[in-house]
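Q: Sequence first, predicted coordinates after that:
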Amino acid sequence: MAPRIVVVEDEEALALILRYNLEAEGYSVETIARGDEAELRLKEEVPDVLILDWMLPGLSGVELCRRLRQRSETERLPIIMVTARGEEGERVRGLSVGADDYVVKPFSTPELLARVRAMLRRVKPEKIASHLTAGDIDLDRETHRVRRAGREVKLGPTEFKLLEFFMQAPGRVFSREQLLDGVWGRDIYVDERTVDVHVGRLRKAINRGRQRDPIRTVRGAGYSLDEQFAARAPVRDVAESS
């Protein structure tokens, strides 16, 4: 799925500009105006990159950054701090509390987008890679094609997104609610049973004959892409290689 970016910015006009440009780049974007609200939201779900304003109502960006670095779930969260404070001492302070990068207002939007891309390439390359591979399955994000053991697999749009979501985090177990948020999105209401239907369709499409099922059902928890399957070297289908 698209990399998820959270923007914590209380200037509404700037937040809208950042959201528009980030979404135009293909990112999933959430904007939050208060530091205390952002702290609560980040306890629920950790994004791929956090763009954090220095001065915020409720809780300052500097203090929020410091607290995030103290939590195991967010200690490695990529944070870009945005502020009007351009003095060297202030930049040092921002970096010392845990910010990974620092952008001074007014800034160039293309520059900020370039910094986001560079950070994703460094810490989460799977989020922007054009190809994902797990075992003998290859997924091409640019052409929306999937091949398994050399044969092309026909998938509908939702099954493609579901497989892509799984392949980004082999071994991680996703609940049905997490899959609904990640694949369908928070703004669309879909019954949790719909996840089971589409997982079934995905399995039917990618599994042929005695091929190993890469999707693991975890009773009472959800689904995951089997990490042992993902780690296997790809083997071409005999029918394809003959």
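A: Looks like it came in fine. No experiment lies behind these values; they were computed from the predicted model shown. Numbers count the residues shown, from 1 in each chain.

Q: can we go C-alpha only for contacts and neighbour counts from here?
A: Will do.

Q: Test my guess that Leu179 contacts Asp196.
A: No: if you go by C-alpha atoms under 8 Å, Leu179 and Asp196 don't touch, sitting 10.3 Å apart.

Q: When the two are compared, which one has more neighbours?
A: Neighbour count, other C-alpha atoms under 10 Å: between Leu179 and Asp196, Leu179 has more, with 19 against 14.

Q: Just the element for the more buried one, please.
A: Per DSSP states H and E: Leu179 is located in helix 176-179.

Q: Which SSE is immediately downstream of that helix?
A: Trace forward from helix 176-179 with DSSP H and E and the next one is helix 193-206.

Q: got another, please set it beside the one above:
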Amino acid sequence: MSPRKTTGGGAAPRRAYHHGDLRNALVEAATELVRAGGPEALVLREVARATGVSSTAAYRHFENHRDLLEEVKHHALGMMTARVRANLDAGTPCADRTDEALRRIRASGQGYVDFALAEPGLFRLIFRNGHRGEPSDAPNAPTGEIDMPPAVNDESYAVMSDALDELVATGALAPELRPFTDVALWAAVHGIATLLLDTSLAFLPQPARAGMIDRTFALAFKGLEGFRDAPEARSDSP
């Protein structure tokens, strides 16, 4: 059967590949399976079938399912990065440094949410937990201060973190309030994306969903503006 022919039963189309490029063809086929069926659809045997090669040939490039999963995660992160960059480039930069930092936070966050809603299968794969009992597939975080959680090494997070540093530099954000603010903003952005994918909010009309996204960003920005005057949250525990 020709590799270009589509298989029956709703299977992903077989993909022709050039000699020496089978690994990339397998990653592309795996990505399409995840896009259509979510992380659970990522089965190496099915990826081989969709690519038009034997499972034995596929195992020469990926030792096991986890190896392939990590490669597709990396590929999906690249796709999300492209979405964030496109959203950043589509806007008009602001002359004021503080306004520009806030614009970049909003644009990167919107790109993040847009990707999640457009590619739910890949988004879920990116943040899929590890085996039972493991917090994630990423390496354990080092002790002490960290600039970026190792599980979130992506463009949208980096843009948001850099923009917060710019707010500190312009005096719009107090330096002592900078730690973990990026995580708090990420929680808001990731949270609204997840709610709109995995809860009953997914069935709301598009205008209501868009309104929820706008309100989430509005509250996040209000929080940034009010940070300087807000009392620090303190714990009575040692």
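A: Received, thanks. Everything numeric in this text was worked out from a predicted model, so none of it was measured.

Q: Overlay them and tell me the TM-score.
A: Comparison of the two superposed chains (TM-score structural alignment, normalised by the length of the second structure) gives a TM-score of 0.29, and 115 aligned residues with a C-alpha RMSD of 6.0 Å.

Q: does Val82 of the first structure sit in a helix, a strand or a coil?
A: Secondary structure state of Val82 of the first structure, per DSSP: H, G, I helix; E, B strand; the rest coil, is strand.

Q: That one - how many residues pack around it?
A: Per other C-alpha under 10 Å, the neighbour tally for Val82 of the first structure reads 26.

Q: Quick check: it vs Glu44 of the first structure, distance?
A: From Val82 of the first structure across to Glu44 of the first structure, the span is 23 Å (C-alpha to C-alpha, to the nearest Å).

Q: same check, this time on Ile17 of the first structure
A: Applying C-alpha to C-alpha, the value for Ile17 of the first structure to Glu44 of the first structure is 25 Å.

Q: Kindly report the same for Leu18 of the first structure.
A: Separation of Leu18 of the first structure from Glu44 of the first structure (C-alpha to C-alpha) stands at 23 Å.

Q: Tell me which of those two has more neighbours.
A: Leu18 (20 against 9).

Q: Leu132 of the first structure looks like it's in a strand, true?
A: Yes: counting by three-state DSSP, Leu132 of the first structure falls inside a strand.

Q: Quick check: it touching Asp140?
A: Yes: with contacts defined as C-alpha under 8 Å, Leu132 of the first structure counts as touching Asp140 at a distance of 6.7 Å.

Q: Which single helix of the second structure contains the most residues?
A: If you go by DSSP state H, the second structure has its longest helix at helix 65-90.

Q: buried residues in it?
A: Across helix 65-90 of the second structure, burial judged by 16 or more other C-alpha atoms under 10 Å covers 68-69, 71-73, 75-77, 79-85, 87-88.

Q: Remind me what that helix packs against, helices and strands.
A: The contact analysis (3 or more C-alpha pairs under 8 Å, 6 or more residues apart in numbering; DSSP states H and E) places helix 65-90 of the second structure against helix 22-37, helix 97-118, helix 120-126, helix 155-170.

Q: which of these is buried the deepest?
A: Greatest average neighbour count among those goes to helix 120-126 (a mean of 23), per mean count of other C-alpha atoms under 10 Å.

Q: contact partners of that helix?
A: Outside helix 120-126 of the second structure, the residues that touch it by C-alpha atoms under 8 Å, 6 or more residues apart in numbering are 31, 34-39, 73-74, 76-77, 115-116, 197.

Q: can you list those residues in a markdown table and add distance to Phe221 of the second structure?
A: Below are those laid out as a markdown table (distance: C-alpha to C-alpha, whole Å):
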| residue | distance to Phe221 of the second structure |
| --- | --- |
| Thr31 | 35 |
| Val34 | 34 |
| Arg35 | 32 |
| Ala36 | 35 |
| Gly37 | 36 |
| Gly38 | 33 |
| Pro39 | 33 |
| Lys73 | 30 |
| His74 | 30 |
| Ala76 | 28 |
| Leu77 | 26 |
| Phe115 | 21 |
| Ala116 | 21 |
| Leu197 | 23 |
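
Q: That'll do, ta.
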